[in-house]
Structure formats: C-alpha cells, structure tokens
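*Asks:* Sequence below, structure please.
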Amino acid sequence: MSGSALPVWLPLLFSGVVVSGGSGSGVGGVMQAVRVAANRLSARVNQVRFRVVNVGWVAVCFMMPSSYYHKGALWPSVTECGSTIHPVTALPSTILSSISEFLAYCLPEKAGLTIFPASRGLRRGRFCKMLAGEAVMAAKILGFSVPVGGLWAEAIDGLRGSVPGSCQVLVGKDACLAAIGRIDVLVDGLLDSADLERAIKLQALFVPFVGVDHLPVAALRSRQVQVYNCHGNAFPVAERALALALASLGRIVEYHNDLRNGQWHGFAAGHGRRDYWQSLQGKRCAVLGCGAVGQALAGLLKAFGCPVAGFRRQANAPPPAGFDLISDRLDDILVDAKLIFITLPLTPATRGLLGRRELALAPGACLVNVGRGDVVDETALYESLCDGSLLGAALDVWYVYPPAGSTMARPARLPIDALPNVVLSPHVGGHSAEAAAGNIRQTAQNLRAWLRGEAVVNRVDLEAGY
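*Replies:* Below you'll find the model as predicted:
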C-alpha cells in the first residue's frame, strides 16, 4: 500500500476511506491526512459516524457520535486536496505515538479510538472484520430533567427509536442530578453554574423553551457545550400579547373592576368621550423582535388591518410574512407607532433598549411586553406612564420575581403595578397546555435530529445570547 488515497469503499457495516503512506511529506502529511479524512469522509450507521485512516504502518479507526460531526472545533478546517492525499513516510513508533496523542486530543473521551498495526498484506475485508470486532463506541447517557409522565413520557417513548441501543436514558430531575457527572446530553431549562461544573461530560443542552438569559452562558461557551432552545410556544405567546393589547386599549380590566363594585361607564352612566375605549383596528404597530413570536403576532395583527413594522438587527433579508417594513433603525420603527410590542430576548444588546427618549418617539402609544422586562428601562416606563407620554402598558414580564420557594413579590421596584393604566400578567404568556405541548414536541424533534447527525434548528448563539 503506497502512494495516494484509495477510493471510498463500502463494507456492510461501515463506510470509510483508507489513506496509505509511502515516502514524502513526513509528519505534516500525516496530520493533513488525518484531518482531511476526518473532515471529508464519513457515513452514518445507527447514529454513529465511522472514519478509517491507514497512514504508513498504522491503521486508525475512530468512531464518534454523529453529533460531533457538527462540532467544528474538534476538526480544524483543512484546504481541500481533491481526490489525492499527499503521501507520507513509513513511520517509526515515536511518530505513531504522536499520531495517537493527536487523535486522543482531537477526539472527546466519549468516542472510541482504536489503533491497529498495519502491514502490506492487510486486506480490506480483514480490516473491516477487525473494526467490527474491536472498535466500540462508549455508551452515552441522555438525561431528561423534566416532569415524569404526561406529555414528556410520550415524547421520550417516541424518541427511543432514535437513541442508539447502547445509550442510557434517565428521566426526572432527581435521577439527572444523581448522575450529572456522567450525562452527555441533557434536556433541562434550569441548569445552574454548580450543576454545570459537575456535568463534566456534557456535550449538548436542550432547553425546552425560549429564554436562555438565566443560564450560565459564559461557562457553557467556554466549555463549548452546544445549546438549543425551542419556539414551540410562539403562537400562544403571540396570542397573549394580542389579548393584553386588546385589554389595555379596551379598558377591560378597569371596567371589570368598577362594575364589580357597582360603578357603571358609558351610555348607561350617561358618560361621553371620557369613557371611550380604543379599537385596535388599523393602528400602526411596532414589533420589536421578528423571531417566531414576532412573526406569529404580525399575522394576528393583520386580521385587524394594522400596518406592522418590525425591528431586528439584520434588516437585509426580505420581511417575513405579516410585516410591511423591517428595519434595524429603532427610531424609524417607533415613530408614530400606536402600539409597541416587545418580543425580544434579554441580551447585553437589548438590556435597556427602550429609555425615555425612545418611548417619547411614540406619544400616546400602548406598550405590550412579552419579551423580557429589562428590555425597557424601569424608571423610563414608570415616568412615561405617569405623565401620559404612554397611554398605557400591558406587561407579562417584569423586573422583580418571587424568590425560590415563594409565590409572593411585587413585580417592580417602582409602583408600576399600582398604576390604573397598566394591565398586569404574571409571566404566563407561554404557560398553557398548547404552549407546553408545542415546546415538548419541538424539543423532541431537535433532539431526534441531533441524535441522527442532522442539522438542528434553534441552535443558541452563546455569543449573542439568543
């Protein structure tokens, strides 16, 4: 065996390539051969990718979960070499040891690694047989730190066909915490820094909802843990935003409370314009955040004949359905808007995005927030509601939350919740049976794709924070 790369060959159990050595390019060629083969040649069998390299006097087989195929950090980019990999010298044991160390460094400890001594008489069939008998991928542990039973039980049962038989599945928070140091893949929305530090083998974290601002993002980024969230609750959250807008414009809560005390309004009370409520029909709406929730909301607003302008950082792409205008200039979106909907996540770029100056661009507007409270400066919001710069606000997200184990807390440091022109909602936009089912279904879809080595939607950009 000498010269350049042999064609790809397909034994029954795996696919790979044999790269043979000869004389020439030395250790640099070995490294290039290993890297090129690792990057370019793979086949999926039972959710495992097999790659085979034969370099000089060493045949290397490395087997890895298909998910690693997407983790570019493990396999540095290499310039394409066409169909030929440059030959390398016959290697002494010291060089073989270096190759072994190189591969051990590149491959995570969860992947199996076997190095076979090669010879000129090594036949492909015998090589295949050796691989089938001796190279075995270490078992993975999948943890579902979720409620036991119900919809999750159905989703997990449905996933079992996508999980390699050697994998172990743990269900329930207690079971996952007990084995946190051995878990490779975790479904959990509340992972904290202490548990992450113990999760030394964690490769991927699936958050079964949208928000990730409460996670130890910096630690996840430094550990290169893949994080995925889901948007299965987008329509219910958009529906909640619409309901809050209608409640605020329609003075629903105000009139409800008055009538419970016997106080009438409108015609029956002989009142005129002072008891008017406002219709949503045809009002200019600014939607900050054009993701799944923003897009669902834009579609709902179109039923009321509302022109909809959307704010997002990347404005070059065509507007999604339901939007009449997309811009990355916040001022352009806010000017003359009668409703401001916030669906943005909380990131360093969005914290305090709306202050006194921004709110003044839409005098008399109603602000609806189903994103995160701190996207709007608390003092600016309170003052704008008090002096009439804003007509009103309907808030599902807040500035203060109950401490762990309690259900009691005022939702803001300033008395926003005491103002008569504010509709209150306790962060329940995604808290419905339909939203839960959507999130579970999408999380299961994401995990199934990951296990199969397919592209997964909703990969969280840990640098951007969403």
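
*Asks:* From now on I want contacts and neighbour counts done on CA atoms only, so please keep to that.
*Replies:* Noted.

*Asks:* All the helices of the protein, in order from the start?
*Replies:* For the chain, the helices defined by DSSP state H cover 26-40, 93-106, 124-134, 150-159, 173-178, 193-198, 217-223, 234-249, 252-260, 292-302, 330-334, 356-360, 378-386, 433-451.

*Asks:* what about the ones you listed, which gets the closest to residue 65?
*Replies:* With CA to CA as the criterion, residue 65 lies closest to helix 433-451 of those, at 7.8 Å.

*Asks:* Compute the inter-axis angle for the closest one and helix 234-249.
*Replies:* On the basis of axes from the mean of the first three to the mean of the last three CA atoms, to 10 degrees, helix 433-451 is oriented at 150 degrees to helix 234-249.

*Asks:* for helix 433-451, packing partners?
*Replies:* Judged by 3 or more CA pairs under 8 Å, 6 or more residues apart in numbering; DSSP states H and E, the packing partners of helix 433-451 are helix 150-159, helix 234-249.

*Asks:* Kindly reformat these as JSON lines and extend each row with mean neighbour count and distance to residue 372.
*Replies:* Output for those, formatted as JSON lines (neighbours: other CA atoms under 10 Å; distance: least, CA to CA, whole Å):
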{"stretch": "helix 150-159", "mean neighbour count": "14", "distance to residue 372": "27"}
{"stretch": "helix 234-249", "mean neighbour count": "22", "distance to residue 372": "13"}
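
*Asks:* One more, so I can put them side by side:
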Amino acid sequence: MKIAFHGTNAENFHPGFEKLLLGSYLIRSLSDELSEPAERKYFEEAEVIVGTSLSNAQPRPTQARLYQVAGAGYDGIDFSCLPPKCTVCNCFGHEDAITEYVMSAVLTKYVPLAEADKKLRKGEWDYQAGRPEGLRRECSGTAIGIVGYGHIGSGVARRAKVFNMEVHIANRSTLTVDHIIDHYYPLADLSTFLAAVDVVVVALPLSNDTSGLIDQQAFAAMRPDSLIINVGRGPVIKEKALYEALKDKQIGGAVIDTWYVYPTDSNDTSYPGNYPFHTLDNIIITPHMSGWTWGTISRRQGVMAENIHRLEKGEPLLNIVKRGEY
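*Replies:* Just a heads-up that it's a prediction; the model follows:
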C-alpha cells in the first residue's frame, strides 16, 4: 500500500509514523506543489493520502481509498477531486492543547502578568499589594460563554469549571444542564447568551450555518468589558464587525488565533486580516498555533495509523466526514 504525506503540514506527521504501522508500506512525503513528475505519479497512485488541501489545481489521486485529513477542519478539501470510492476522515487530538491556550487567554483578562512586568521594569509598582490602583477582579465566579460544544468546547468547559467559572453554552443541538454546564442557550438565542457572560469563546467549525454568526448585532449584545477568544474558524466572526468593535472599544478585548488571511508559503509575511488588527492595543493576535503541540502530533498519528489498519482489514474507519461509495 502506498501512503502519501502531502504538503508541509502533513509532513510533520511522517517522522516515526512507520513504527506505528503493522506490516510493510511504501511511505513518502510530497511537496505542496507536487512539482516533480515522480511526486505527481506517486500522488496519483497512493491509496492513502494524509493532507490538508486538495483542489483542481492538483493531480487527481485516482487510486485513493482513504483521504486522511491531518486535522479537524476539512474545508480545504474539494471532495469532487477524489474518486467516489474514497472515504474522507479527519482527526482531533488537539483539544488539550487548545483548552490550555484558551485558559491562558482567559487569564490575561484577570492576571495582568505582562503589564505588571512591563511597569516594574520602569520602576512602577502600580500592581503592588496594598495599592488601590492594583486591585483586580478574579477569574473565579465570572461567567464564560462557549459557542459550540464539540471536542474543544467541552474541554474548555471542564477546565473553566476547575477555575470556578460559571459555564454558559450556546449550541445547535440541545444540551442538558449538569455539573459542568450551568446554562444552555440555542443558537437562536445568541444575543441573550452573549449579554450574560464575561468571556466568549468561539469554538465552531466553518460552515454555511456558522459563517458570520458573530456579527455586528452580536457585538452590540456583549458586555462592554467582555473578552472574545476565537479558536474555531476565523470567518465564524465577521471580520469587519470584529475590527470595528475593537477599534471603537465596544468590547474589552480579543484573543484571536484563527484568521481571514493566511500565508501562501513560508516566505509570506502578510498580516492575518483585511483590516489592520495589528495596530490595535486591545487584541492579542497569534498565528493559528493553539492546537500545535507535540501531544497533538502524537495523538493524531495514532488515529491515522489506526485508520490505515482498519482500511486494510475492512473495518469501520474513525471520524468519517465523507463515506466512500462502494
């Protein structure tokens, strides 16, 4: 069986992968461009492709039986470019890393370590205990609102509970209030949900239903000191609405990890949006890094190897997003 790791992102999962497989396989990492004839030929003949992007600009993988997305999001895969028999699966394993990122972002609102450090380096003791100007609110007892209750959203909720936060969930499917969830809202009641929380975490994938869900009306419903964090997909939040809400100080701030503009190659130094977010002082911008850890790599490799074993044995695959036709 030929296995192809296609592109820079997928290539990160290749080292050590052979040790996870039972049996002998042909495995090769291929460039994003597939510029060499031998690469194109191998890509066309591979039965398993691990990748994150597939379009009409690339050769057709005519022998593919499994397209294993090297992550959770599959909006970069054009299913029409795959043979009908090919099943598409994604993988997760990033929720621990992302929940750590989210809780770090939440704590920036309540524990101003960077600001205190910056001031003290200039001899300013504003945050010293005993000074009234240094008093601050604790994270404990505040309300966190999570939009989307999948792998990431549920992980964030569990961690937030450890910090004694009140957990509010807005979700498409109905949820039951329990020892983790304090309040549930349908997405149709988004404004009420947003008005009730101090921190908003967007953890939704991008779809026709979620694109632009957080718009100007949503920002108008938020508390004036609220913090919004996006670890889902950038366009779930309307870009112009986000920029204007921050520029006009309509909300307290934002921590954004998923974007509207991405680099085309490693030499591309483009800014991540169509608006100058980098000039604003009430936003932390990061380069889609929240789930990128060695732990994520290892967990995803395990799922990929398991799916290859299942494919060979004719067993049901894990995390199917598009089932092949037989």
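
*Asks:* just to revisit the earlier point, residue 413 of structure 1 is nearest to which of the helices and strands packed on helix 433-451 of structure 1?
*Replies:* helix 234-249 (21.9 Å).

*Asks:* Compute the inter-axis angle for that closest one and helix 252-260.
*Replies:* Comparing the axes of helix 234-249 of structure 1 and helix 252-260 via the same axes, to 10 degrees yields an angle of 50 degrees.

*Asks:* Just give me the mean distance for helix 234-249 of structure 1 relative to structure 2.
*Replies:* After superposition onto structure 2, the mean distance of helix 234-249 of structure 1 to its aligned counterpart is 1.3 Å, using mean CA distance after the TM-score superposition for structure 1.

*Asks:* Show me what that helix packs onto, helices and strands only.
*Replies:* Using 3+ CA pairs under 8 Å, 6+ apart: helix 234-249 of structure 1 touches helix 292-302, strand 365-369, strand 390-395, strand 422-424, helix 433-451.

*Asks:* how much space between the closest residue to residue 177 of structure 2 other than its chain neighbours and residue 266 of structure 2?
*Replies:* Spatially, and ignoring its direct neighbours in sequence, residue 177 of structure 2 is nearest to residue 183 (6.1 Å; CA to CA, 6 or more residues apart in numbering). From residue 183 of structure 2 across to residue 266 of structure 2, the span is 43 Å (CA to CA, to the nearest Å).

*Asks:* Tell me which of these two has more neighbours.
*Replies:* Between residue 183 of structure 2 and residue 266, counted using other CA atoms under 10 Å, the more crowded position is residue 183 (17 against 7).

*Asks:* show me the contacts for the equivalent of that one over in structure 1.
*Replies:* Alignment note (TM-score structural alignment): residue 183 of structure 2 maps to residue 325 of structure 1. Residues near residue 325 of structure 1 by CA atoms under 8 Å, 6 or more residues apart in numbering: 308-310, 319.

*Asks:* Filter the residues you listed down to the ones in strands?
*Replies:* Among the contacts of residue 325 of structure 1, the ones falling in strands (DSSP state E) are 308-310.

*Asks:* can you pick the most crowded of these?
*Replies:* Within those, most neighbours by other CA under 10 Å means residue 310, with 30 neighbours.

*Asks:* which position in structure 2 aligns with that one?
*Replies:* Per TM-score structural alignment, residue 310 of structure 1 is aligned with residue 169.

*Asks:* Its match touches residue 150, doesn't it?
*Replies:* No: using CA atoms under 8 Å as the test, residue 169 of structure 2 is too far from residue 150 to be in contact (10.9 Å).

*Asks:* Kindly present the helices of structure 1 as JSON lines, with separate columns for distance to residue 280 of structure 1.
*Replies:* Supplementary listing: the helices of structure 1 in JSON lines, determined by distance: least, CA to CA, whole Å:
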{"stretch": "helix 26-40", "distance to residue 280 of structure 1": "55"}
{"stretch": "helix 93-106", "distance to residue 280 of structure 1": "58"}
{"stretch": "helix 124-134", "distance to residue 280 of structure 1": "67"}
{"stretch": "helix 150-159", "distance to residue 280 of structure 1": "36"}
{"stretch": "helix 173-178", "distance to residue 280 of structure 1": "44"}
{"stretch": "helix 193-198", "distance to residue 280 of structure 1": "44"}
{"stretch": "helix 217-223", "distance to residue 280 of structure 1": "39"}
{"stretch": "helix 234-249", "distance to residue 280 of structure 1": "7"}
{"stretch": "helix 252-260", "distance to residue 280 of structure 1": "13"}
{"stretch": "helix 292-302", "distance to residue 280 of structure 1": "9"}
{"stretch": "helix 330-334", "distance to residue 280 of structure 1": "17"}
{"stretch": "helix 356-360", "distance to residue 280 of structure 1": "19"}
{"stretch": "helix 378-386", "distance to residue 280 of structure 1": "19"}
{"stretch": "helix 433-451", "distance to residue 280 of structure 1": "25"}
